[in-house]
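Trainee: Sequence plus the predicted model coming up.
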Amino acid sequence: MQAYQSVLDKLNAEYGTTFHFPTDEELQAAGLTNTIDPRTVNVSAEELEKQLRPIAERISQANAEAGKE
């Protein structure tokens, strides 16, 4: 999981986002549990970054535009 956390940390540093894995408390509040078996993850850390980067860019842009108002 460290490779995935590194992706989140990298994007957060680059774009000022706050991506994180939900805590047990956050999962419980949403009625979910942490049942992910790391052996069954089929998205590489590189693919996760590829998927999240455009989202981080849009969040960063929206935050910048909101700051101008």
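Mentor: Received, thanks. Numbering: from 1, shown residues only.
Trainee: For the rest of this, base every contact and every neighbour count on C-alpha atoms.
Mentor: Fine.
Trainee: so where do the helices sit in this protein?
Mentor: Per DSSP state H, the chain carries helices over the ranges 2-15, 24-29, 45-68.
Trainee: Helix 2-15 and the longest one, what's the angle between them?
Mentor: Yep, that's helix 45-68 we're talking about. 30 degrees (axes from the mean of the first three to the mean of the last three CA atoms, to 10 degrees).
Trainee: Can you lay out the helices of the chain as a markdown table showing mean neighbour count?
Mentor: Supplementary listing: the helices of the chain in a markdown table, determined by neighbours: other CA atoms under 10 Å:
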| stretch | mean neighbour count |
| --- | --- |
| helix 2-15 | 16 |
| helix 24-29 | 12 |
| helix 45-68 | 13 |
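Trainee: what about versus this one:
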Amino acid sequence: MNGNRLKELRKERGLTLEQIAKKVDVKRATFGRYENCDSEPKLATWEALAKFFNVTPQYLVGWTDEK
């Protein structure tokens, strides 16, 4: 998992942890753990994050550099 991509995308868009957490229906602390690689999202959450950021799930997890 690549938490840095989550943080990078969030910061590029000028969003807070709270804003993204609400959009993908997780707690703020949970999203913070995703960014710090302390926890990994479920598949449905990966998909919601990819849709929200308009990138592929593969990009989010670091399997590809193509958004």
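Mentor: Great, that's in hand. Remember, predicted model here, so these are calculated numbers, not experimental data.
Trainee: TM-score of the superposition?
Mentor: Once superposed, the chains reach a TM-score of 0.30 (TM-score structural alignment, normalised by the length of the second structure), with 38 aligned residues with a CA RMSD of 3.8 Å.
Trainee: Asn48 of the first structure contacts Ser6, correct?
Mentor: Quick fix: residue 48 of the first structure is Leu, not Asn. No - Leu48 of the first structure is not in contact with Ser6 according to CA atoms under 8 Å; the separation is 10.7 Å.
Trainee: Give the closest residue to Ser60 of the first structure in space, chain neighbours not counted.
Mentor: Excluding its sequence neighbours, the residue lying closest to Ser60 of the first structure (CA to CA, 6 or more residues apart in numbering) is Tyr15, at 5.7 Å.
Trainee: so who does that neighbour touch?
Mentor: When the contact criterion is CA atoms under 8 Å, 6 or more residues apart in numbering, the partners of Tyr15 of the first structure are Ala56, Glu57, Ser60.
Trainee: Of those residues, which is the nearest to Asp24 of the first structure?
Mentor: Ala56 (23.8 Å; CA to CA).
Trainee: The closest one contacts Ala13, doesn't it?
Mentor: No - here Ala56 of the first structure lies out of contact with Ala13, judged by CA under 8 Å, at a distance of 10.5 Å.
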